[in-house]
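My questions concern the predicted model and sequence given below.
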Amino acid sequence: MHAPTFKIASYNIHKAVGTDRKRDPQRILNVLGEVDADIVILQEADRRFGQRERTLPDFLVEQHTDYVPVPFDVQHDSMGWHGNTIMVRRDIAILEHDILHIPYLEPRGVVTATLRLPAGLELSVFGMHLDLSGLWRLRQARAIAELARAAQEQRPTLLAGDLNEWRPNGGCLKEFARHFTVLDCGRSFHSQRPMGRLDRIIHGAPLEAVEFGVHHSPLASRASDHLPVWGVFRIPH
């Protein structure tokens, strides 16, 4: 009997503005339909200034997907915290959720949720979008890794997001690699000519990555300036 698997994806949706400069939330949801993940970590899910309105309207998510946004309810009309949010399939239970403050130069934050999958497995999930500054990225990664390590003592833990790290194995990646496995899903930025491996999925034991990669389709290359990254995981017996 094989251990059950689940799929997680991370996607910087660029406030639903595509490479054609058109804001099209339905196009983002269609890309998520192509990826077909159980858990989705999003960055830039809210507008950056003003009221920071969500860029994926509730009615579109409800009518056109099988996802439920984790209800962070931090800012009025926002979907997440500093643009970071988590969505899960309707059959996944959201046990806890929280926002985390981290050191920053630009406004940054982290979202986290404790989830129970249909097979009964409980997970801690962290979503993040790190700073453009290498020094601040390092500080942020150190703080997040410590929080995730504490969560890992309670249950299997996954982290995902846009790390803004251009070095393949250096910088902030070293901080996460002290305690976790950092997956190199592939080149995800820029979506029309991928060069940077900016988007990462990170996991702790006993989770095993069955497969992982970048979702590259004609629609995804237009919907945002990033491509989604994904990973399929299992816990071995």
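Thanks, I have it. Predicted, not measured: the structure shown is a model, and the values here were computed from it.

CA atoms for contacts and neighbours, from now on please.
OK.

Show me what the longest helix along the chain is in contact with.
Of all the elements of type helix in the chain, the one with the most residues (DSSP state H) is helix 134-152. Contacts with helix 134-152, where a contact means Cα atoms under 8 Å, 6 or more residues apart in numbering, come from 102-105, 124, 126, 130-131, 157, 159, 163, 165, 171-173, 175-176, 179, 204.

Got another one to weigh against that:
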Amino acid sequence: MAASGSSEFISRCGHPNSAWQSQNAVTRKEKRMNTAPNGGQARRIIRQRAMALGVDTRGKLGASPAHRKPRLSRAKTFHNLPPMNNPSPVRRKLRPPNWLLLVLLVPLVAGCASRSVPEPAAPATFRVMTFNIHHGEGLDRRVDWERIAAVIRAEGADLVALQEVDRGTARTARRDLTAELAALTGMTGIFSNNFAFQGGEYGNAILSRFPVRHWTNLHYRMLRPGEQRGLLLAEVEVRGRPLRFLNTHIDYRPDDTERLANVEEIAAAVAAWVGQGSAVIVAGDFNDVPGSRVWRRLGEQFHDAWELVGTGDGFTFPADAPRRRIDYVWFAPTNGLRPLRAWVPETQASDHRPVVVEFAWP
């Protein structure tokens, strides 16, 4: 602290004498007497005068020049001087305000937090369901699409492949089942008409919690008379990436000729996507069991999710006492897509039980 500032400070405290000037006087005399032959007596005199002024010189006299500067004793430091009604700027500088301490500490705390190691991000997951809903008719023969919606919500499905869906038919009171289920689940609905029925339409549908970018419906080339079957294809955007999601319901007759022809068309429809490494999922009612020719042909291009992560037999039909596994979720082993687990919820909302698969997509 400069001598002029100290003198101003002391004088504003109401002291008649300047402590700093007195110290300077003592220091100059101390230097002269320390070099005199009778240095011991000189030091005693200096101490006596210094103590009278409140200057602590113990251990300092006779030391090296760097340590000769006297200092105020603890008994009469600035902090112990009488209180002032109007503190000087010098005193205000000695004690920084609390807000300044906070400002200085915040970057330190933030710096410590920024050095912490972040937890590894969990892989993004989503759930796929396939469900033959039997136009909303349950085992009690009541048409109740609210029960169907309740199953979808309970399982937390993000993509749903629905088979045997009515729109505007007499047996479902001319209602649009896809639109109603979409409203009940908060999802986007897509309906594909495969043939006319009871004054309305009959086919498959997709419900998606993700944005739908494009969709189309392909009719299979049927080899013999019977119900027209189809393949509903949709491109959805899952967290910024495209996913091809396909839904189908193929022929039910004991002879697998029609089913084999249907799966050949599925393979052709997705060949380009699979070849490019795109993420592809095919779900639906395939009306055939594991180990069959239909199952083996699909296995040449896709993986059966239940075979990899399912527990138990995976039977889905009939719903009251399932004895057959005919509902599947297949996926192309590309683009990092992999199943985590699969299960079959118990329900009597339809004559089939649904299959749910949870996928991870890093």
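Right, received. Where do you want to start? Because the structure is a prediction, the values reported are computed rather than measured.

Would you pull the TM-score for this pair?
Superposed pair, TM-score by TM-score structural alignment, normalised by the length of the first structure: 0.85. Supporting alignment: 226 aligned residues with a Cα RMSD of 2.8 Å.

picking up where we left off before, among the contacts of helix 134-152 of the first structure, the buried ones, what's the PyMOL command?
Filtering these down to the buried ones (16 or more other Cα atoms under 10 Å) takes a single PyMOL command:
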select buried, resi 102+103+104+124+126+130+131+157+159+163+165+171+172+173+175+176+179+204
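
from the contacts of helix 134-152 of the first structure, which ones fall inside helices?
Assignment to helices by DSSP H places the following of the contacts of helix 134-152 of the first structure there: 172, 173, 175, 176.

export these to JSON lines and tack on distance to residue 93 of the first structure?
Formatted as JSON lines, these follow (distance: Cα to Cα, whole Å):
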{"residue": "172", "distance to residue 93 of the first structure": "31"}
{"residue": "173", "distance to residue 93 of the first structure": "30"}
{"residue": "175", "distance to residue 93 of the first structure": "30"}
{"residue": "176", "distance to residue 93 of the first structure": "27"}
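
Just the closest of these to residue 196 of the first structure, please.
residue 173 (13.9 Å; Cα to Cα).

What lines up with the closest one in the second structure?
The equivalent of residue 173 of the first structure in the second structure is residue 295 (alignment by TM-score structural alignment).

how many neighbours does residue 33 of the second structure have?
Neighbour count of residue 33 of the second structure, defined by other Cα atoms under 10 Å: 18.

The first structure: matching residues for the helix or strand containing it?
Counting by DSSP states H and E, the secondary-structure element that holds residue 33 of the second structure is helix 19-34. Alignment note (TM-score structural alignment): helix 19-34 of the second structure is unmatched in the first structure.

Just checking the distance from that helix to the centre of its chain.
Counting by Cα atoms, centre = their mean, to the nearest Å, helix 19-34 of the second structure is centred 72 Å from the centre of its parent chain.

In that helix, which residues are buried?
By 16+ other Cα under 10 Å, the buried positions in helix 19-34 of the second structure come out as 19, 20, 23, 26, 27, 30, 31, 33, 34.

From the contact counts, what lies against that helix?
Using 3 or more Cα pairs under 8 Å, 6 or more residues apart in numbering; DSSP states H and E as the contact test, the elements touching helix 19-34 of the second structure are helix 3-12, helix 39-52.

Look up how far residue 169 of the first structure lies from the residue nearest the centre of the first structure.
What sits nearest the mean C-alpha location of the first structure, by Cα atoms, centre = their mean, is residue 41, with 2.7 Å. In this structure, residue 41 of the first structure and residue 169 of the first structure are 22 Å apart, going by Cα to Cα, to the nearest Å.

burial of the corresponding residue of the second structure for residue 193 of the first structure, as a residue count?
Under the alignment defined by TM-score structural alignment, residue 193 of the first structure is paired with residue 321 of the second structure. Around residue 321 of the second structure there are 11 other residues, counting by other Cα under 10 Å.

Would you verify that residue 321 of the second structure is located in a helix?
No. Secondary structure of residue 321 of the second structure, determined by DSSP: H, G, I helix; E, B strand; the rest coil: coil, with no helix assignment.

Please enumerate the strands of the second structure.
Defined through DSSP state E, the strands belonging to the second structure, from first to last, are 55-56, 71-72, 125-132, 159-167, 188-197, 200-208, 212-219, 230-238, 241-249, 279-285, 303-304, 327-331, 338-343, 355-360.

roughly how far out does the fifth one sit from the chain middle?
Yep, that's strand 188-197 of the second structure we're talking about. Averaging C-alpha positions (Cα atoms, centre = their mean) puts strand 188-197 of the second structure 36 Å from its chain's average.

Could you check the angle it makes with strand 230-238?
Using axes from the mean of the first three to the mean of the last three Cα atoms, to 10 degrees, the interaxial angle of strand 188-197 of the second structure with respect to strand 230-238 works out to 170 degrees.

Remind me what strand 188-197 of the second structure packs against, helices and strands.
Right, strand 188-197 of the second structure is packed against helix 177-185, strand 200-208, strand 212-219 by 3+ Cα pairs under 8 Å, 6+ apart.

now swap in the third one and tell me
When contacts are defined as 3+ Cα pairs under 8 Å, 6+ apart, strand 125-132 of the second structure sits against strand 159-167, strand 279-285, strand 327-331, strand 355-360.

With the first structure overlaid, report how far the third one is off on average.
Pointing back at strand 327-331 of the second structure there. On the superposed models, the aligned residues of the first structure are on average 0.3 Å from strand 327-331 of the second structure, with distances taken as mean Cα distance after the TM-score superposition for the first structure.
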